[in-house]
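Student: got a structure for you, letters missing:
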């Protein structure tokens, strides 16, 4: 079990994320009755970095989140905003309680088991390993993976060699520390967030020369997350496999992908937690949930695939769903 009580952070704002936040909170309360911490929903506030007001103003959503035990916490966007909304997860860490262990989850996640049973060691932070080699994309004339990643560790005076998985071949993406930012955790959200923000701002505003030709959007959070985790003493082996992105959580991304590739157990859980009338009233306001869950379009998506023999690349799954006219997000 976790070595200390901990809090959970998700980001909620107007649009898709507010409905995903309700689903996340409902799954947490349903599947993790032993969780004794606080669920925080961080909400960006309007300001010069937002083109539109990002706050949650839907009274049904706000009432549902309150009923499910979530605590809304506002934060101001000082660096990112609408130009890079993934930066919300970086800036929101500063409004979490200082010195209290935390786990961040993307809102497009369901809790599917007892979080209190996850053996977190918050002194060794880590993040999701459900990741493909999405970044970097070395060019024909170099530098390769080694040169690109080394330049980032050198920028922040971190030890590059100790971050490598030497069981993987040189210049193969898995040799280099890389995470999906769908979840991450640590001992203090403010200490974690301060490094995360400093590194992300530095790379965005003044990328090393080795990153010329590499896309930073939407990858910036995943580029600097390994650096933060490595500096704070964590790594790829800090959490035993099978808990998060396994028995205890599911990062489904979008509802068509959930129906296409997740287990029967996850699909059944989705249907169970969306069934109560008080939540149905809220969730039907979001078109993908209305059509995929309540109007059963998701079952048609599921019938397109053999869940025991899925295409290896996610893009192939997406393309098949789109070709049948079932894609929604």
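Tutor: Ah, there it is. Fair warning: this is a prediction, and the values are worked out from it, not measured in the lab. Numbers count the residues shown, from 1 in each chain.

Student: Every contact and neighbour count from this point should use C-alpha atoms.
Tutor: Fine.

Student: And the helices in the stretch 151-300 of the chain, which stretches?
Tutor: Along the stretch 151-300 of the chain, the stretches classed as helices by DSSP state H, counting those that start in this stretch are 189-205, 220-231, 255-261, 264-273, 277-283, 287-289, 297-302.

Student: try this one next to it:
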């Protein structure tokens, strides 16, 4: 089948890798990416935070997993954590953008992503950034006597001198969370990673350190990146993803989050992509000691979780899925 968008320019793919769970997820990421994207013309870059004052534990990927990632042609590139680190690990995705040059477009994906189709099927417009709409109404949490969605979000747009009204989805009712621009930070893209990353950092730090009064009752941990992201996307002329990007969180990529959730709710293609990617012995030897992979994939517990759910009729909230898996004592992360 010919690519739907054969003229899309070359770009880099970026995720974060570090010792622990992300290193194992990075193997799934790279193995499924290479299987789905043979001959990909860009770089597959995995940004690795370096040990330092903001990380108390070792952050560098162990040698056996590093060897697997390098065999999968992933470039492991170091970066320094200057602002977030262990106190806010989600800040990795902001500071990791410094690991890329400023003259090539990029697409960032969370490391807990599997690929089921070629990225050449996605119509990226790198001059109009967007991000994932696979999210729930997690932020803000409206207090009984506090400001509503409109006042909270408008205070942020006003803080950075951005147009607020143009971001509203007027098909949604006033004071309903989906009316307001809100993304999952599981993927996003732009033409210039340095410019995008610097603005992402500037906005996130300004919100963290000097939030508008309307945010006084709001938690920013772990939501800071997802609060800043729509402001950054909008500031570069972007917005909600259009039909050309439907393959992301669709036929091309799957942000599965955790392996029990992969088996509980994702489609057969995503499960098959992960299991096929982890089948070769040289990969299995490196990842089999990681309990979620060992039990879910190699010992067949994933199939047990899968049988617990009807994917055509899943609970509307992720927490209900998690609770059911926990009750069966199969929740692993």
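Tutor: Done, it's in. Just so we're clear, the structure is a prediction, and the values are computed from it rather than from any experiment.

Student: nearest residue to the residue positioned nearest the centre of the second structure other than its sequence neighbours?
Tutor: Centrality entry for the second structure: nearest residue to the mean C-alpha point is residue 186, 1.9 Å, by C-alpha atoms, centre = their mean. Of all residues not flanking residue 186 of the second structure in the chain, residue 110 sits nearest, at 4.9 Å (C-alpha to C-alpha, 6 or more residues apart in numbering).

Student: tell me the contacts of the one you found?
Tutor: 15-16, 185-187, 255 (C-alpha atoms under 8 Å, 6 or more residues apart in numbering).

Student: So what does it match up with in the first structure?
Tutor: In the first structure, the residue matched to residue 110 of the second structure (TM-score structural alignment) is residue 106.

Student: What separation do you get for its match and residue 300 of the first structure?
Tutor: Relative to residue 300 of the first structure, residue 106 of the first structure is positioned 26 Å away (C-alpha to C-alpha, to the nearest Å).

Student: swap in residue 9 of the first structure?
Tutor: For residue 9 of the first structure, the distance to residue 300 of the first structure equals 33 Å [C-alpha to C-alpha].

Student: Pick out whichever of these two has more residues nearby.
Tutor: residue 9 (27 against 16; other C-alpha atoms under 10 Å).

Student: which one among the contacts of residue 110 of the second structure gets closest to residue 219 of the second structure?
Tutor: Of all the contacts of residue 110 of the second structure, residue 185 has the smallest distance to residue 219 of the second structure: 17.0 Å, by C-alpha to C-alpha.

Student: Counterpart of that closest one over in the first structure?
Tutor: Taking TM-score structural alignment, the alignment pairs residue 185 of the second structure with residue 181 from the first structure.

Student: give the contact list for the residue nearest to its match when sequence neighbours are not counted.
Tutor: The shortest distance from residue 181 of the first structure to any non-neighbouring residue, by C-alpha to C-alpha, 6+ apart, is to residue 222 (5.8 Å). By C-alpha under 8 Å, 6+ apart, the contact list for residue 222 of the first structure reads 178-181.

Student: before we move on, back to that, gap between the residue nearest to the centre of the second structure and residue 310 of the second structure?
Tutor: Where residue 310 of the second structure is concerned, residue 186 of the second structure sits at a distance of 25 Å (C-alpha to C-alpha).

Student: same thing with residue 87 of the second structure?
Tutor: 38 Å.

Student: any idea what residue 278 of the second structure aligns with in the first structure?
Tutor: Here residue 278 of the second structure is matched to residue 274 in the first structure, going by TM-score structural alignment.

Student: Isn't that match up against residue 284?
Tutor: No - with contact defined as C-alpha atoms under 8 Å, residue 274 of the first structure does not count as touching residue 284 (9.5 Å).

Student: For the two, indicate the residue with more neighbours.
Tutor: residue 274 (22 against 17).
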